[in-house]
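need the 3D shape of this:
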Amino acid sequence: MILRFKRHHIENSDHLDYGMMVYDKDLGWKLDPNWNGRHKHYDYDVSYSINSLGFRTGSKKRKEQTGLTYAFVGDSFTFSFGVNDSETFIQLLNSRDVNDNFYLNYGIPGYSTDQEYLLIKKRILKFSPDVVLLVVYLGNDLFDNELPFPLQANRGKPFYELISDELILRNTPVPMVLKPAEQYKKNLTNVVLGEGYNANSLISRIVDKIELFRLLKMNFSRIPDYSEQFKGRFNHAINLFLALVDKIHDECTENKVKLSLILMPGRSYIERPNSVSSQFQDYLREIIVESKGKMNVDVIDLATRLCERYKMEPGKWFYSHEGHLTAEGHRVVSDILLPILP
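A predicted model of the protein is given here:
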């Protein structure tokens, strides 16, 4: 009972000051310009600052430069939930770079590739970066691309349907409606393992209500190899993702901007390599890496590099309960990226 109470306390500890994200008819939501606030969680207590353009503020001010301008586009891992403005891997790149390059944070929590495509097309390219770095979160980006509501959020979003190799924009202008009940039935488990997965069996429900049993199951139960089940199940999500990347590449090429992908893993990929979450992330990672020639885009496999480094130098790179990168994790990511960015 004590363990269960603690879990509920942790799950309900997340509090972000009101107003950071506001409705946007084209993108679903955006960051409110000039917002400043605090984000408290059981794992951290940090502050965020949004600049006048509606993106996260950094500690380094832009000056006359002779190097390249890098635009990082992604979700909450790019925005960097859980650390202060000066601790994000993007600001660490700014503080450590000796070649007079400049790194900009265009991450927006909750975004998937479809929203990132629209953001790049409508706004980012107008700032004339030299390189766009699309940070792909392997945990849910490809699945959220298929949906009018993200799996783990209740705000509506635009999405694309892939019909006969043509992308058709849907759900725009984005309606200001609550997430319907049928959309809440979709979760990462049944998307990854299928609707027939028996997680809601009587025994599973009993085990999950007894916190000690739940922890034992999570940490010590034998996880089967699901790789064969993944084959074919994610084809639509993968093809849709590749089509979106192709569109982003076209936009960047037209504006003489280089595009690269960075594959960002979730905590389980690094800390629990045999888990179901790690298995499907690795499956998607392999497909994207194998497709880089077809996409004609460089792919920086951050997931594999982090995994290899963690085996040699394990540390607390992810928050234990909330899941995002810690300040230490951001330092490691900047260590890896600094010498290999294009």
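
C-alpha only now, for contacts and for neighbours.
OK.

quick one: buried residues of the longest helix along the chain?
Ranked by residue count, the top helix of the chain under DSSP state H comes out as helix 235-254. Along helix 235-254, these residues count as buried under the neighbour rule (16 or more other CA atoms under 10 Å): 237-238, 240-249, 251-252.

got a list of contacts for it?
By CA atoms under 8 Å, 6 or more residues apart in numbering, the list of residues contacting helix 235-254 from outside reads 113-114, 117, 120-121, 125, 132, 142-143, 145-146, 160-162, 165, 167, 258-259, 284, 295, 297.

could you pull out the strands in the stretch 1-150 of the chain for me?
Assigned strands in the stretch 1-150 of the chain, in chain order: 15-16, 21-24, 28-31, 36-41, 44-49, 69-73, 102-105, 131-137 (criterion: DSSP state E, counting those that start in this stretch).

could you identify the helix or strand that succeeds the longest helix of the chain?
strand 258-264 (DSSP states H and E).

please tell me how far the longest helix of the chain is from the chain's geometric centre.
If you compare the mean C-alpha spot of helix 235-254 with that of the full chain, they lie 17 Å apart, counting by CA atoms, centre = their mean, to the nearest Å.

now the angle from that helix to strand 131-137?
Here helix 235-254 runs at an angle of 170 degrees relative to strand 131-137 (axes from the mean of the first three to the mean of the last three CA atoms, to 10 degrees).

and of the strands of the stretch 1-150 of the chain, who's closest to residue 231?
Residue 231 lies closest to strand 131-137 among these, at 20.0 Å (CA to CA).

tell me what the closest one is packed against?
On a contact count with 3 or more CA pairs under 8 Å, 6 or more residues apart in numbering; DSSP states H and E, strand 131-137 meets strand 69-73, strand 258-264.

following up with a second sequence; could you model it the same way so I can compare the two?
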Amino acid sequence: MKKSQKKYWILVIIILILFLIDQKFFLGESKARYNYDDSLLWILKPNLDKNINSKGFMDYEHEYEKLDHTKRIILLGDSFMGTIINSSLENTYPRLLEKMLNEYNLDYEVINLGVSGYGTDQELLMLKKEGLKYNPDIVVLGFYMENDIPDNSKKIFEVTEGELVENKKIGFKANKLLFKILSSVAGRSATYNMFTKYGGSMTHILIISGIYSHIPYYGWKIFEDLELKYLDDDVEKTKILLKEFQQVCEENNISLYILLIPSILEINNDIQTHNFTKPKDLNFEQIKNEIITFLEENNIRYIDLYRIFSEEKSRLYVKNNIHWNIKGQEIAANITFHFLKNSMYADK
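Predicted structure coming up:
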């Protein structure tokens, strides 16, 4: 066994022992919001609270069968699709978008399949596993560059000679088993729940379990004007995942739109100044332009929130949080509505 592997397994054993001696592990029900899923890794617990439906999505109930004369939009993404405002679904991006479409006499049903923490890899699997059952006319894929690209460094898919291959290797199965065990233990652990108050999250369990192929770059790190080891691989893998999205949608006669979501780091200069580096050291355009060029070269339509968000004077993000506030949700829904409306007329 290599020295690095030995250190890794020693760390895992120590963490397991610490959790096991935590008395909360033996008492009470799990406080975890997620269930383990062998392909998606985690899904929301169905009916966990009033905003989570029976299928485990942050949405109202939707039947698989589509009503006549109704068109359907499937939303895929991460926590940006599931940020709850004032404990209600009504002021969220999915519900606001549906309301705008129907007020314009367009009979649309918007179905939110977004799950917090997902990368493009899990969103692709979610489309295949669940999204296609709804027979959608449109798929809107939320793409948040700040963490979606590093999220795709998970080992769920491998790239072999430019092709996407689902990882079924024994080593990854062992990683998933460890993730399942640690997730279950963490949900019952007072130690872990205390840890999450100080920056701990599911990401740490994923890293410890070996789910990522390398430590992911998050936040301002990917915007540094420096060459980052592994980042090029993550970007290339992301492009292949987006091409696969396009192919699945074309095969099922679905219109695909990529919703480009700006980071608060890109919009708020004060945040840039106080995140351990100066704005002049950051290059916000490099990766964004590379992704946009890729989308245009491959005729993948995208909805760009960047310009309007950057020009808006009001606060668009929750205080001390990376997610949209009510104003941000409204503007994002309005931009999406007008883009889809114009695209519908253009396609006629």
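
reformat the strands of the stretch 1-150 of the first structure as a markdown table; add mean neighbour count and distance to residue 322 of the first structure.
Compiled in a markdown table, the strands of the stretch 1-150 of the first structure are given as follows (neighbours: other CA atoms under 10 Å; distance: least, CA to CA, whole Å):
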| stretch | mean neighbour count | distance to residue 322 of the first structure |
| --- | --- | --- |
| strand 15-16 | 14 | 12 |
| strand 21-24 | 15 | 19 |
| strand 28-31 | 21 | 21 |
| strand 36-41 | 16 | 8 |
| strand 44-49 | 18 | 9 |
| strand 69-73 | 23 | 22 |
| strand 102-105 | 23 | 21 |
| strand 131-137 | 23 | 15 |
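
residue 327 of the first structure is nearest to which of the ones you listed?
Proximity to residue 327 of the first structure (CA to CA) singles out strand 44-49 among the strands of the stretch 1-150 of the first structure, at 10.4 Å.

quick one: the closest one to chain centroid distance?
Relative to its chain's centre, strand 44-49 of the first structure lies at 19 Å (CA atoms, centre = their mean).

so where do the strands sit in the stretch 201-348 of the second structure?
Listed in chain order, the strands found in the stretch 201-348 of the second structure under DSSP E, counting those that start in this stretch are 255-261, 301-304.

residue 321 of the first structure maps to what in the second structure?
The equivalent of residue 321 of the first structure in the second structure is residue 320 (alignment by TM-score structural alignment).

and residue 99 of the second structure, how many neighbours?
The burial count assigned to residue 99 of the second structure is 20, neighbours taken as other CA atoms under 10 Å.

same question for residue 285 of the second structure.
Burial of residue 285 of the second structure, expressed as a neighbour count using other CA under 10 Å, amounts to 12.

that one matches what in the first structure?
When the first structure is aligned by TM-score structural alignment, the residue opposite residue 285 of the second structure is residue 282.

mind checking the end-to-end distance for stretch 46-54 of the second structure?
Taking CA to CA, to the nearest Å, stretch 46-54 of the second structure runs 5 Å from one end to the other.

and if you look at stretch 247-261 of the first structure?
Using CA to CA, one end of stretch 247-261 of the first structure lies 14 Å from the other.

which part of the second structure lines up with it?
The counterpart of stretch 247-261 of the first structure in the second structure, counting by TM-score structural alignment, spans residues 244-258.

do stretch 23-33 of the first structure as well
In the comparison with the second structure, stretch 23-33 of the first structure aligns to the range 36-46 (TM-score structural alignment).

just stretch 113-124 of the first structure next, same as before
Per TM-score structural alignment, the counterpart of stretch 113-124 of the first structure in the second structure is residues 120-131.

buried residues, that stretch. List them.
By neighbour count on 16+ other CA under 10 Å, the buried set for stretch 120-131 of the second structure is 120-127, 131.

centroid residue for the second structure?
With distances taken as CA atoms, centre = their mean, the second structure has residue 78 as the residue nearest its mean C-alpha position (2.6 Å).

burial count for the residue nearest to that one when sequence neighbours are not counted?
If you skip the residues right next to it in sequence, residue 78 of the second structure has residue 116 as its closest partner in space, 4.4 Å away by CA to CA, 6 or more residues apart in numbering. Counted with other CA under 10 Å, residues neighbouring residue 116 of the second structure total 16.

check the gap between residue 116 of the second structure and residue 7 of the second structure for me.
The span separating residue 116 of the second structure from residue 7 of the second structure equals 31 Å under the rule CA to CA.

same check on residue 174 of the second structure?
Residue 174 of the second structure is 17 Å from residue 7 of the second structure, by CA to CA.
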